[in-house]
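Undergrad: Please find the sequence and the predicted model below.
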Amino acid sequence: RPRYLSWDDYFMSVAFLSAQRSKDPNKQVGACIVGKDKLILGVGYNGFPRGCPDNALPWSKKSANDDPLETKYAYVCHAEMNAIMNKNSASVAGGSLFVTMYPCNECAKLVIQAGIKEVVYYEGK
């Protein structure tokens, strides 16, 4: 078949599919970690920590009282972090991360510490 998805398009599609699991009303981000052998090692999306009900913490971007604890930023785990934490038993070192938006500084540090060697992000936003 002459027309089929490239590996990069396939893994980015998995990241976008993972983003659809996010309950964040403002931004849905997904991530997919792939090993050197083109096997998926972990996926993640932005959301509250495991075990926290989605309605127990605020999804707001701003607080009426300027209290940062009344916004989502103190609680939400980013897609990149969740993909690293939700990985299967294989090491992600040397792998690639496909993510639906450019990683923040904190996630970039996690990616480096995990040994991920390549980051592919979607530019269209």
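TA: Right, received. Where do you want to start?

Undergrad: CA atoms for contacts and neighbours, from now on please.
TA: Will do.

Undergrad: which residues of the protein fall in helices?
TA: Ranges of helices in the chain, per DSSP state H, are 7-19, 79-85, 105-114.

Undergrad: which other residues reach the longest one?
TA: So that's helix 7-19. Identification of contacts with helix 7-19 by Cα atoms under 8 Å, 6 or more residues apart in numbering yields 28-32, 34, 38, 43-46, 79, 98-100, 122.

Undergrad: can you give me how far it is from the chain middle?
TA: Centroid separation between helix 7-19 and its chain, computed with Cα atoms, centre = their mean, to the nearest Å, is 11 Å.

Undergrad: Show me which positions of that helix end up buried.
TA: 11, 12, 13, 14, 15, 16, 17, 18, 19 (16 or more other Cα atoms under 10 Å).

Undergrad: let's bring in a second model and compare:
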Amino acid sequence: MAVVVNPGLDRSDDPKVGVGTVIWAEGRLPQCDGTGNMYLVGCGYNAYPVGSEYAEFPQMDDKQEERQRRKYRYIIHAEQNALTFRSSDVKEEENTMVFVTKCPCDECVPLIQGAGIKQIYTTDLDSGKDKHDISYINFDRLRGIRKFI
């Protein structure tokens, strides 16, 4: 039985929407039989900038709609953190995949594509939606990357 871990739920600075991202690659070793081996490239969760103090930026709860709209200006997305703080480069010749607990937004889709990721595994809860400060329209239009919902 596989255990799925969401680093976004436990580590996120955002108490309402914890998002986690893990990047894996299937490497090819010369002594391998061709089936490859998986290794961790990076992981991240949605959070405020590194070094910020708790409550320095707007939080969000069900009673503060204005803060809900403002927080997106400050949160670093899980995909952005995973790509920025990865432990290994994405190699063109390897099958690199990203697992994200929420559909990538319009800001993250070009970053994932530009990084050379070949597969995205995600949920499709927000795909095609525009939610005031954040949009998920470009995920449906994404080409050249295999998507698994």
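TA: Received, thanks. Just so it is clear, the model here is predicted, and its values are computed rather than measured.

Undergrad: returning to what we had before: who wins for most neighbours among the contacts of helix 7-19 of the first structure?
TA: residue 31 (34 neighbours; other Cα atoms under 10 Å).

Undergrad: Can you name the residues that contact that one?
TA: Applying Cα under 8 Å, 6+ apart, the residues near residue 31 of the first structure are 12, 14-16, 18-19, 43-45, 79-80, 83, 97-100.

Undergrad: Please repeat the previous calculation with a cut-off of 10 Å.
TA: Residue 31 of the first structure sits next to 11-19, 42-46, 78-84, 97-101, 103, 120-121 when contact means Cα atoms under 10 Å, 6 or more residues apart in numbering.

Undergrad: Return the residue of the first structure aligned against residue 21 of the second structure.
TA: Taking TM-score structural alignment for the superposition, residue 21 of the second structure sits opposite residue 31 in the first structure.

Undergrad: Let me see the contact set for the residue nearest in space to the middle of the first structure.
TA: Residue closest to the average C-alpha location in the first structure (Cα atoms, centre = their mean): residue 79, at 1.9 Å. Contacts here follow Cα under 10 Å, 6+ apart; on that basis residue 79 of the first structure touches 15, 18-19, 22, 28-32, 43-47, 85, 99-101, 103, 107.

Undergrad: what do you get if the cut-off is 8 Å, keeping everything else the same?
TA: Counting by Cα under 8 Å, 6+ apart, residue 79 of the first structure has contacts 19, 29, 30, 31, 43, 44, 45, 46, 47, 99.

Undergrad: which residue packs closest to the first one, ignoring adjacent ones?
TA: Looking back up the chat, that one is residue 19 of the first structure. Spatially, and ignoring its direct neighbours in sequence, residue 19 of the first structure is nearest to residue 30 (3.9 Å; Cα to Cα, 6 or more residues apart in numbering).
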